[in-house]
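Colleague: Provided below are the primary sequence and the corresponding predicted coordinates.
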Amino acid sequence: MEVKYTKSFLNKLEDVFAESDYILRYEKGNFKSGYCILNDNKVVIVNKYYTLEGKVSCLIEILGQVDLNTKDLCDKNRNFYLELTQTSLKL
């Protein structure tokens, strides 16, 4: 899958997080994006001042590191996630 740095591609990534157990938040500050687990809450925090390319790259990297339950995802998002992770593994 070709990674596209567009708003619609970012929306697809956000949709995957919306259907997962993870809460996606955009916050301001001087920090690197990432994810953490706080009191059994899975939270992904992305710097809101990142460029579009930075947000997309960060979310792809985080998706490669977390363990998502694909059974919770709708067919469209499941196929997108699986295609994205298979492409990322080949790189």
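Modeller: Thanks, I have the structure now. Numbers count the residues shown, from 1 in each chain.
Colleague: okay, CA-based contacts and neighbour counts for the rest of this
Modeller: OK.
Colleague: ok, residues contacting the helix ranked longest in the chain?
Modeller: Using DSSP state H, we find that the single longest helix of the chain is helix 75-90. Helix 75-90 is contacted from outside by M1, K12, D15, V16, L63, G64, T70, K71, using C-alpha atoms under 8 Å, 6 or more residues apart in numbering.
Colleague: and the comparison structure, right after this:
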Amino acid sequence: MKDKKKLLKDFEELAAKLGIKIRYEKTNARGGLCRVNENYYIIIDKKASTEYKLNIIAQSLKKFDLSEIHIKPKMRELLEEQE
């Protein structure tokens, strides 16, 4: 579990580096990436499991060009697992 929390922190930092804000909200929605004007947000239910949060963030970040950014092997592995 500790590894997943560290991985989540790494993904949150990557999103911030890309200028994407992650918001943990009380919602019944699945969550995911959205764009308001020129700003990107990833909205996730704050009560979701760490694994679910990781998957939503990874699915969202996969839509961006990450080829020029150094990404840790565990992160890249999770990104490649996403559809």
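Modeller: Structure received. Remember, predicted model here, so these are calculated numbers, not experimental data.
Colleague: quick revisit: most neighbours among the contacts of helix 75-90 of structure 1, which one?
Modeller: Most neighbours among those, by other C-alpha atoms under 10 Å: V16, with 23 neighbours.
Colleague: center of structure 2, which residue is that?
Modeller: I57 (1.8 Å; C-alpha atoms, centre = their mean).
Colleague: and it, that's in a strand?
Modeller: No - counting by DSSP: H, G, I helix; E, B strand; the rest coil, I57 of structure 2 is not part of a strand but helix.
Colleague: residue in structure 1 matching it?
Modeller: Taking TM-score structural alignment, the alignment pairs I57 of structure 2 with L59 from structure 1.
Colleague: out of everything not next to it in sequence, what's closest to that match?
Modeller: L13 (7.0 Å; C-alpha to C-alpha, 6 or more residues apart in numbering).
Colleague: burial measure for the counterpart of that neighbour in structure 2, as a count.
Modeller: Alignment note (TM-score structural alignment): L13 of structure 1 maps to F11 of structure 2. The number of residues packed near F11 of structure 2 is 20, by other C-alpha under 10 Å.
Colleague: my guess is F11 of structure 2 contacts N55. True?
Modeller: No - at 10.1 Å, F11 of structure 2 does not count as touching N55 under the criterion of C-alpha atoms under 8 Å.
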